[in-house]
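Novice: this is a predicted model, with the sequence first.
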Amino acid sequence: MNVSMNQARVFTSRHHIWMMTAICMGAFLSHFTAGIVNVSLPQFTRIFQTNLAEVQWITTGYLLVITSLLPLMGKLGDRYGYRLIHNLGYVSFTISSIMVAFSTNLTILLILRMVQAIGASMFQATNIALITIHLPKEKRGRALGIVSTAVALGGMTGPIIGGWIAAWFSWQWLFLIHVPVAFAATLLAFRFIPVRGQERKRVPLDKVGALLFIVMISSFIFGISNGSRLGWLSSETLFVFAVTTVALSMLLVWEPRQRVPFLPIKAFRIPAVFYGLLISTISFLLANTVLVLLPFYLFGIAAISPSTAGYILAAYPVSLAFTGPLCGYLSDRYGSRRFMFLGLCGIGSGFAALALYLGPLSIIEIAAILALIGLGMGLIASPNNSFIMKHAPAEHIGSIGGMIALTRNAGMVCGAALGLGIVNGGDNHATGLESFRAAFGINVLICAGALIIFGCGIYFENVRRKNKPKMKEAHKQNTLEGEKTL
């Protein structure tokens, strides 16, 4: 009997390891493919005889589609099963990755790139829900830390590999190089992600809410991504943000009236979920700002070679890769809030150093600051994800998992828009250096705002916890009085 139980335990442990491998491969690939084409965008303008504004949609369109569809895919996971949506996403992603390499013109390439993004949104929206369902509570934080590490490594290695391909191979390899990994991830997902474990509910899909949300988030991302190019006060930009405002207003009026709303409105009323999602957005905004800005500073003002800059920028993912799983494991034992607080302080300290001392800083000191920011992200990402999912209602874990992925992508887009907007403002060496310092100074203020949100969230969470017994007692008393009346 003991032998059988030990064998089952060993099998379960091995099964979880392979399941996590399959999930992490997808998390890596979706962000790897997002960044691999960036350095080759000038090459695409020559290949397809077009301008950079159109070619940029290879990157911008990919990220926009993912961000727009994440809540929808999470909702479909709630309804049809997270495993089904997740694994179908792998199939779509793999097939479209092969097909996009054989595009004969830019239009076909962009269409197939959007199909690739649809697949990526399917497994991004459901991977956290799968971990929440199939792993015990004491292992979730560490698992989510590993996923966060895979995301960071994918985002950082994509541009490096893309640069090598641009130098030595044809553009098709930008979309083919990851196909063997995607194929292996698909096989592992179908083999090791359990079929059972989720209670599906056949609830109606709020199609109007879904459409309003997609219009709102798409117009917002389009606006902030193109604001610096079109002009923040141009008629085009103002029109796009007007569409965002109208769609948001209609969504806020529509959703509370629905029996099963598209967005998990009730879950947002839980302070831990609400401020956890806000902190997720802000942390990725801060991290992506520095990752977008520093290459411009290193290449332009500091005049550092690309290879040296690559080693400096690697300090961020290396630090995050080390601290992410460790902090996730420790948050399982000691709770998440103290790690989130320390992480915000670490990121804020890194930006304060860049804002005050960027010019005189040596290469080693810049790398050390990047490592500090990576440490801060490691302290925040997986403990925060575990914290959110811990407080999310069971019936909304798919939707909340999709919202976590959405905040990550939205934060990255906002960070890139902020960084590029500041860079475009610098015309000479002095002004350029001051603009970099100003951008990092703004990020210090944003980080301070995140700490205030964090503190307010803890306060309201404690108030809610104290009032919960009173509310239960009042409900019980009302029930007894109603029975007496009858």
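Specialist: Yep, it's here.

Novice: CA atoms for contacts and neighbours, from now on please.
Specialist: Will do.

Novice: tell me the spacing between Ala166 and Phe102.
Specialist: Using C-alpha to C-alpha, to the nearest Å, one obtains 17 Å as the distance from Ala166 to Phe102.

Novice: count of residues packed around Phe274?
Specialist: 16 (other C-alpha atoms under 10 Å).

Novice: for the host helix or strand of it, name the packing helices and strands.
Specialist: Here Phe274, judged by DSSP states H and E, is contained in helix 271-296. For helix 271-296, the packing partners by 3 or more C-alpha pairs under 8 Å, 6 or more residues apart in numbering; DSSP states H and E come out as helix 265-268, helix 363-391, helix 397-423, helix 429-485.

Novice: recalculate using a threshold of 6 Å.
Specialist: In terms of contacts (3 or more C-alpha pairs under 6 Å, 6 or more residues apart in numbering; DSSP states H and E), helix 271-296 is packed against helix 397-423, helix 429-485.

Novice: quick one, which of Ala166 and Phe102 is more surrounded?
Specialist: Applying other C-alpha under 10 Å to Ala166 and Phe102 shows that Ala166 carries more neighbours, namely 19 against 14.

Novice: for that one, pull up the helix or strand it's in.
Specialist: helix 137-168.

Novice: for comparison:
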Amino acid sequence: MELLLKPIIEKPNETGSGHIKAAAPVRWALASLSLSMLMPSLSTSIANIALPTLAQAFGASFQQVQWIVLAYLLAITTLIVSVGKLGDIFGRRRLLLIGISLFTLASLFCGIAPTLSLLLAARGLQGLGAAMMMALTVAMVGGTVPKERTGSAMGLLGTMSAIGTTLGPSLGGILIAGFGWETIFLVNVPLGIANLLLAAHFLPADRPNAKTMQGRPDAIGTLLLALTLAAYALAMTMGRGSFGAVNIGLLLATAFGAALFLLAQAKVKSPLLRLSMFRDSTLTAGLAMSTLVSTVMMATLVVGPFYLSSALGFDAAEVGAIMSAGPLVAALMGVPAGRIVDRFGTHRMTITGLVGMIAGLFLLSAMQGRFGAAGYIGPIAIVTANYALFQAANNTMIMTDIQPEQRGVISGMLNLSRNLGLITGASVMGAVFTFASGVADITAAHAEAVAAGMQITFIIAALLIVATLGVALAGLAFARRASLLEEVS
């Protein structure tokens, strides 16, 4: 952690000798923000490994225990924008402390839950705490580090998220085997207490903004958005990729809910989301790109295990080791990517990251069946390294020049765009993979069908990133045109 923080907090003084005296408080503040990003991502990945054990422990079916994951993700997805807005109104530091406390207590309740129903309720509360932590962590970067170090800080947060994702399966397996399933939740308790102490002592205080406090919080908009997002998330996750009448009904409910939400936002005095924000081409393009790229990245997690096991013949342990290569590369690249963004600029590095992803995805498709594990790990390393660069650049571009009173809600929207991409990718790219394989049940497909499905899926994934690159280039052209008009006027 010390090595990760050092390049961000140490800034030479005007004489070129020594460092600013505030380095130590900034170091500990960044440590708190890092833990606030690590803990939610760890709790996402660590629970997946425990589902078979939990099904046995509670005498439940797979369909029942999968709600241990879904309850957590639904809480985050439906509430992350709302809690970001509340942070803007009542103070981001105050709400982050509440979020850390709630997450820690909910983790304790998960670990001691005697029934599956109580465990699911505790996971929902844990998801609410995680939503607060994820939304407000990114929002607080602007008040914690100098503007010229924003990219490095965003890269650090990306690294911590990737570490949590990478560490979850292996740590979960060790804890379950040695101490029981309860410990995969209880491990968050000491982390949460340490994080709460760091946040209380070192995070900079922010006062509630008088402008955002005018009028009452938008309860109707908050409810409509939560219900709409819940309907969409359920539509994408129920049925395990096969769409039926329930899924279609939920998508129709999503469209109806979205229309009602937009109508409500246009009429209330203090809306949850000011629709005028979307006139900002940088924000709109950044959110759209985040969703598309996350959709593609989810394809690697959906397709990879089937391809490695069915087409290449690796066993479960080997598949797990190979699949960890991508998150590991993302973790290693997070901070360097942030420093590159600080040096060369957000627009340039956004485009560079997308071009690198396109190259890696086409190479992944072309290399299928060749060179064994190396033929998979090499292209995946290219994809994830450039994804880390894109994420650091895009997050920095969105969060750098926004108004202070909007940091919480925009941070929530940024996290929401990523979550929606992951949810969509799991369903849509999984359906593409199944269709391209030419079988109704991918688990019963022959090796050749799986390999063909993988090849087509990653070609489509590459084309989605080509479309994302088009969005980035259009956004850059619009920004340059606006800058020229300002200079002329």
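Specialist: Received, thanks. Note that the coordinates shown come from a computational prediction; the quantities given were computed from them, not determined experimentally.

Novice: circling back to that earlier point, who does the helix holding Ala166 of structure 1 touch, helix- and strand-wise?
Specialist: Using 3+ C-alpha pairs under 6 Å, 6+ apart as the test, helix 137-168 of structure 1 ends up in contact with helix 2-35, helix 315-334, helix 363-391.

Novice: roughly how far is it from the heart of the chain?
Specialist: Distance, stretch centre to chain centre, for helix 137-168 of structure 1: 12 Å (C-alpha atoms, centre = their mean, to the nearest Å).

Novice: toward the C-terminus, what is the element adjacent to that helix?
Specialist: Later in the chain than helix 137-168 of structure 1, the nearest helix or strand by DSSP H and E is helix 173-176.

Novice: so that following helix corresponds to what in structure 2?
Specialist: Aligning helix 173-176 of structure 1 against structure 2 (TM-score structural alignment) gives residues 183-186.

Novice: mean per-residue distance, that stretch versus structure 1.
Specialist: Stretch 183-186 of structure 2, aligned to structure 1 and superposed, deviates on average by 1.2 Å (mean C-alpha distance after the TM-score superposition for structure 1).

Novice: what does whichever strand or helix holds Pro7 of structure 2 contact?
Specialist: Assessed by DSSP H and E, Pro7 of structure 2 sits inside helix 2-9. By C-alpha atoms under 6 Å, 6 or more residues apart in numbering, the residues outside helix 2-9 of structure 2 that reach it are 23, 152.

Novice: try 10 Å this time
Specialist: Under the contact criterion C-alpha atoms under 10 Å, 6 or more residues apart in numbering, helix 2-9 of structure 2 has outside partners 19-20, 22-28, 30-31, 34, 144-146, 148-153, 155-156, 159-160, 332, 334-336, 338-339.

Novice: could you look up the SS state of Val203 of structure 1?
Specialist: coil (DSSP: H, G, I helix; E, B strand; the rest coil).

Novice: my guess is it contacts Gln258. True?
Specialist: No - using C-alpha atoms under 10 Å, Val203 of structure 1 is not in contact with Gln258; the gap is 11.9 Å.

Novice: who touches both of those two?
Specialist: Contacts common to Val203 of structure 1 and Gln258, judged by C-alpha under 10 Å, 6+ apart, are absent.

Novice: which residues touch the spatially most central residue of structure 2?
Specialist: Most central in structure 2 under C-alpha atoms, centre = their mean is Arg418, positioned 5.0 Å from the mean C-alpha point. The neighbourhood of Arg418 of structure 2, defined by C-alpha under 10 Å, 6+ apart, consists of 77, 287-295, 424.

Novice: could you dump those to a markdown table with neighbour count?
Specialist: Shown next, in a markdown table, are those (neighbours: other C-alpha atoms under 10 Å):
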| residue | neighbour count |
| --- | --- |
| Thr77 | 26 |
| Leu287 | 22 |
| Ala288 | 18 |
| Met289 | 28 |
| Ser290 | 23 |
| Thr291 | 23 |
| Leu292 | 22 |
| Val293 | 25 |
| Ser294 | 21 |
| Thr295 | 27 |
| Thr424 | 24 |
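
Novice: mind putting the residues you listed in CSV, distance to Ile459 of structure 2 included?
Specialist: As requested, these are exported to CSV (distance: C-alpha to C-alpha, whole Å):
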residue, distance to Ile459 of structure 2
Thr77, 29
Leu287, 23
Ala288, 20
Met289, 18
Ser290, 19
Thr291, 18
Leu292, 15
Val293, 14
Ser294, 16
Thr295, 14
Thr424, 18
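
Novice: closest to Leu251 of structure 2 among these?
Specialist: Checking the contacts of Arg418 of structure 2 against Leu251 of structure 2 by C-alpha to C-alpha gives Thr424 as the nearest, at 12.1 Å.
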